[in-house]
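Student: Pasted the sequence and its predicted model underneath.
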Amino acid sequence: MQDDGDNTGRLRLVVVGNGMTSVSLLEGLEAGDALHRFDVTVIGDEPRPAYDRVHITSLFSGKAPDALTLYPASWYAARRVRLLTGQKASEIDRVNRCVRLERGDSLDYDFCVLATGSRPFVPPIPGTDVPGVFLYRTIEDLLQIKEYAVGKRTAAVMGGGLLGLEAAKALYDLGLATHVFEMAPNLMPRQLDADCARTLLQEIEQMGVRVHLLRAASGVQRRDDGLEVQFSNAEPLCAEVLVISAGVRPRDELARSAGLTCGTRGGVAVNDALQTSDPRVYAIGECAAWNDKVYGLVGPCYEMAETLAGNLCSLAHGTQLARSFSGASEAARLKLMGVDVTTLGSPIGAQEDCVLLSRNEHGARRTLMLRERQIVGAMGVGEWPERERVADAIARGTRLSRRQLSRFERDARLWRASQPAHVVDWPAAATVCSCLRVSRGRLGEAMANGCNDVDALARQTGASTVCGSCRPLLASLVSDPDPSSHAPAWRVLLVASALACALLLAWLVAEPIPFASSVQSRWHDIDALWRESWAKQTTGYVLLGLSLAALSLSLRKRWTWLSLGRFSTWRNAHSLLGVSTLVGFLLHTGLHLGANLTLALAAAFLAINFIGAATGIAAALESRMKGGSYAPAKRWRPRLAMLHIWMFWPFPVLVVFHVISVYYY
């Protein structure tokens, strides 16, 4: 048995795993003025230093891999931390207190920390190793997908959970017709109830991504034209790219081989001090099982790292372990494929004797988990103005009144004032960043200390540095516009839609363009557009062609093989074509709307364009606006879009009758 410490008196600390959690541990040791008291070695099996895995999908939008790096190798060196990348630990020798590497080296330790994270689960079916099949976990995985997808048209994602939907969005943004198949009856089955999952599915399919539920893959075969995914209960699905995102499993094999106790469902068992069954070995992050529970979100992993850093600081200073991990919130506020998804409190199924109360308001679904009127959890899809108040009620263990329950059943809200308070007016205890549990009060303290922009607040408190969904709240707090969160090309959509509305409103009060009073007038040559048959036919067919071109937006959303370009580009083209049809309508009719069926056709055409323009304005504002001003646009956009679609259906029939009447009579 070795003595504690190296020849300099520093405690030898070996950290197995170089991810976001282990970096958070090092930051905690440095903040506690204890990092210099340890001789630290960090082992990472990836070829690069730790990086931001939460935002890994940004690689598809052009972000460089190095831009995701949390700290360069020089950061570790400056703190006398030995960083070993591209190397894998093969054994923990607990008797001799050393970690052996696959390449044969041995690292002595006084304390060892397992932060090995998780690995993707690959279903045990044939064909998952053929070309064109990828995992979605590391930077290398995504770079391979991005390179392979060039020139491809179709893709499929195995798994409808958080990571699967993120992968689907990335493939969709690459211009591939994308399918998602999930063996459960709902999307995100671990986080959402059936009603919320159904609302999420509708929003995703409205974008053009096809979702297939209750599909159990039985194998993958390579064909000449791509891949064929076979199912035990459905017809095969063909795609050129397949991404497997069927969940993760704790990487506990190193601990098991060392004889450490593991949880019943995997993960290295730890106590409140995050010690394993060997008091010299600790475990944190996705590989740890606390109270037989494995956390999969980065927020709880950071809390584990903070707790362990405090205890290691105590060891370094020769005092007793002072920190305890007592569980962590799994609340999440996510933006999945452009859709707000909220989970608060206990996950669905984690609490016994709970009832679900679910209601819909303006296309947004909200569900409460109740135990004898005490709110223990909540989930929602879409805008939820009361979200922060609900989160606070869960944290306080609030027991809802019967009046509140009646109001929720009637209006899908618990309090009278449904308009969200500005983040400036939130109480100090309100949580702004769910991932890291950063409160409004803590942000206020940071602002008082000179943090007066979003980036400064993020650096000081960590808020918005994980999933980023609270970044608009930080921007509102410091009155700092945050253009990074706006949807692309929203200005084009807004200008085109506003121009269309202006033209239509002007025509409501305008008189029909008069015909020339004399054949000798120059105007007589112009009004031939509305008198001469050949001119009427020409402008009529041009107008019909423009209308059909505008209709292609619907085809882009519903025909999976039509995968060229981004949806936002198609939507902007649709709005510009809408404006061009109004110009064509003016040239075709001169605002002479006719009578009977001709008048009905003109009225239908103008109504379709007016509702479409209003939908475009709502969609643009939905991308641009934040906070309370954002809610009306979010509420009205899907209503107007559906009305726009329904008003189109009489149009083809009226066009056919109009053409027949012109040629017949």
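Tutor: Done, it's in.
Student: drop to CA atoms for contacts and neighbour counts, all remaining ones
Tutor: OK.
Student: And the helices in the stretch 201-350 of the chain?
Tutor: Assigned by DSSP state H, counting those that start in this stretch, the helices in the stretch 201-350 of the chain fall at 253-257, 298-316.
Student: Dump these to CSV, plus mean neighbour count and distance to Met647.
Tutor: Shown next, in CSV, are these (neighbours: other C-alpha atoms under 10 Å; distance: least, C-alpha to C-alpha, whole Å):
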stretch, mean neighbour count, distance to Met647
helix 253-257, 17, 60
helix 298-316, 23, 46
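Student: Okay, one more to line up with it:
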Amino acid sequence: MLEKKKKIVVIGNGMVGFRFCEKLLEYDAFHEHQITVLGDELSPAYDRVSLSLLFDGKTESDLVFAESRWYEYCKINLRLGARVIEINRSAQTVTTSSGKSFPYDHLVIATGARPHLPDISGIDQEGVHVYRTTGDATSILNGSRAASHAVVIGGGLLGLEVAEACREKGLETTIVEQESILMACQLDEAAGRLLDMKIENLGLRLRLNARVQSLGGSGVVESVRFENGPPIPADMVIIATGIVPNDELARGAGLELGTHGGIAIDEHTLTSDPHIFAIGDCAAFNNSTFGLVAPGYAMAEVAAAQLGKINKTFTMATPASKLKLLDLQVASIGQIHLEAPEARQLIDQEPARGVYKKLIMSNDLKRLLGAILVGETSEFERLRKHVEQKLELPSNPRALLAPIGEPLATQLDMEDDDVVCFCNYVTYGDICRAIDEKNLKSTSDVMGATYAAGLCGSCLDVLDAVTKAYLARK
């Protein structure tokens, strides 16, 4: 007699929920599980990282990872527009707003996060947008056709991305940031000032050290008012001030939460209920949430592996980010705000070229603690690996940096566990194995087989160089 399949219910059909499904299909060698996916949005999972492509003429369907027929082929029960309103842990069921109930043996919560909305008077007016979903991007795109002055509140990665999209649409665009530099969490003052200058040279205006007091207008936004300094006109305002984990369902079900929100998980991505996993932006590991795709994908793989009876664990990810737009190269890794006497620093720069490189090292010069790269970022993976794996520094730490004007990617001195695509966590070894096992012949073949360069695309040049070099050696 065949054993009854275990019911796996996934709440959330975003990037991380989709990756979980892919990985569970891979790890479920004996087809022991039946997957049901409940997605709040009306479209299948899509590439949220590439939302800005919608401003360049791409459509929502261009961003979709897999059409409904893929779910059907994989025997996944996909329910779109299904908003879950309750988790009943004792009955092991979830209920949607339509009253439909779904039983589970294991539940995977992948509800992501929502935009943080600051307490600003007038924020609820017409013309004020957030930037998180295809619907948000479409609203901004539609609004840009009748607007002339856009103001983006928030000078982080997301704020810079949407500001550039507005500029490309011909809007006079101002970025408002309460700190003294853009990307203040990822850069020091020197790197921030260099980025500020590059941004202004592209035609974007900056308002730094600025605290927004209110949004002017009578139902339709007309201006942004500040606690300090004169107001600026705005017929479109976009809020990009961070995210908040969607942990309400877990809270209502009595699951343990992180100190600062998010659903508390262990190294196996299990919550305080042994039948419930949490992955992605909604999850808190060691009281930290991440807000990045790569840790979410790592969590998805760990959860799928656990259900496939494979022992994988999630570890604290090294903070690392790369700016993926504006033809600007900016990267940040690890602890970048440490100064003497806590740490020692090494700086290599050529202001005329717009290049700034900084290493933050332990006082005994044994470990790399963090790094900042502006203008050239080819050393990103080498430095990230040194920080994450706590590798010992060479006797001359400057050897970790490529000479300015000579990108490290051309050297291709890579090991199997070196990460080429940080978003999808594709290693050099993954690429070589895919080429060998699937007889791949081109960079585009490798992209399709491994997902490398499939999100932000910032690693495409390195991927192309790696692929061509490996194929040439075969």
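Tutor: Arrived safely, thanks for sending. Predicted, not measured: the structure shown is a model, and the values here were computed from it.
Student: TM between them?
Tutor: The TM-score (TM-score structural alignment, normalised by the length of structure 2) is 0.91; 463 aligned residues with a C-alpha RMSD of 2.6 Å.
Student: Just put the helices of the stretch 201-350 of structure 1 in a markdown table and tack on distance to Ile43 of structure 1.
Tutor: Formatted as a markdown table, the helices of the stretch 201-350 of structure 1 follow (distance: least, C-alpha to C-alpha, whole Å):
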| stretch | distance to Ile43 of structure 1 |
| --- | --- |
| helix 253-257 | 13 |
| helix 298-316 | 16 |
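Student: Relative to Asp66 of structure 1, which of those is closest?
Tutor: helix 298-316 (20.5 Å; C-alpha to C-alpha).
Student: Return the residue of structure 1 aligned against Tyr428 of structure 2.
Tutor: In structure 1, Tyr428 of structure 2 lines up with Arg440, judged by TM-score structural alignment.
Student: Ignore what I typed, I meant Thr450 of structure 2.
Tutor: By TM-score structural alignment, Thr450 of structure 2 lines up with Thr461.
Student: Double-check that match against Ala446; I have them as touching.
Tutor: Yes - the pair Thr461 of structure 1 / Ala446 is scored as a contact, 7.4 Å apart, by C-alpha atoms under 8 Å.
Student: just to revisit the earlier point, closest to Phe181 of structure 1 out of the helices of the stretch 201-350 of structure 1?
Tutor: helix 298-316 (25.5 Å).
Student: other SSEs contacting that closest one?
Tutor: helix 20-31 (3 or more C-alpha pairs under 8 Å, 6 or more residues apart in numbering; DSSP states H and E).
Student: helices or strands next to the helix it packs on in the packing?
Tutor: Counting contacts by 3+ C-alpha pairs under 8 Å, 6+ apart, helix 20-31 of structure 1 packs against helix 298-316.
Student: mind redoing it with 10 Å?
Tutor: strand 11-16, strand 38-43, strand 111-114, helix 298-316 (3 or more C-alpha pairs under 10 Å, 6 or more residues apart in numbering; DSSP states H and E).
Student: Which one of those lies nearest to Leu505 of structure 1?
Tutor: Closest among the helices and strands packed on helix 20-31 of structure 1, once you apply C-alpha to C-alpha, is helix 298-316, at 51.1 Å.
Student: the inter-axis angle of that closest one versus helix 20-31?
Tutor: In terms of direction (axes from the mean of the first three to the mean of the last three C-alpha atoms, to 10 degrees), helix 298-316 of structure 1 departs from helix 20-31 by 40 degrees.
Student: Tell me what angle helix 298-316 of structure 1 forms with strand 38-43.
Tutor: 150 degrees.
Student: what about the longest helix in structure 1?
Tutor: helix 597-624 (DSSP state H).
Student: In structure 2, what stretch matches it?
Tutor: Per TM-score structural alignment, helix 597-624 of structure 1 has no counterpart in structure 2.
Student: Next, the buried residues of the helix or strand just after that helix.
Tutor: Of the helices and strands lying after helix 597-624 of structure 1 in sequence (DSSP states H and E), the nearest is helix 630-648. By neighbour count with 16 or more other C-alpha atoms under 10 Å, helix 630-648 of structure 1 contains the buried residues 630-631, 633-638, 640-641, 644, 647-648.
Student: so what corresponds to Gly154 of structure 2 in structure 1?
Tutor: Using TM-score structural alignment, Gly154 of structure 2 lines up with Gly159 in structure 1.
Student: Sorry, wrong one. I was asking about Ala303 of structure 2.
Tutor: So, by TM-score structural alignment, Ala303 of structure 2 is matched to Leu308.
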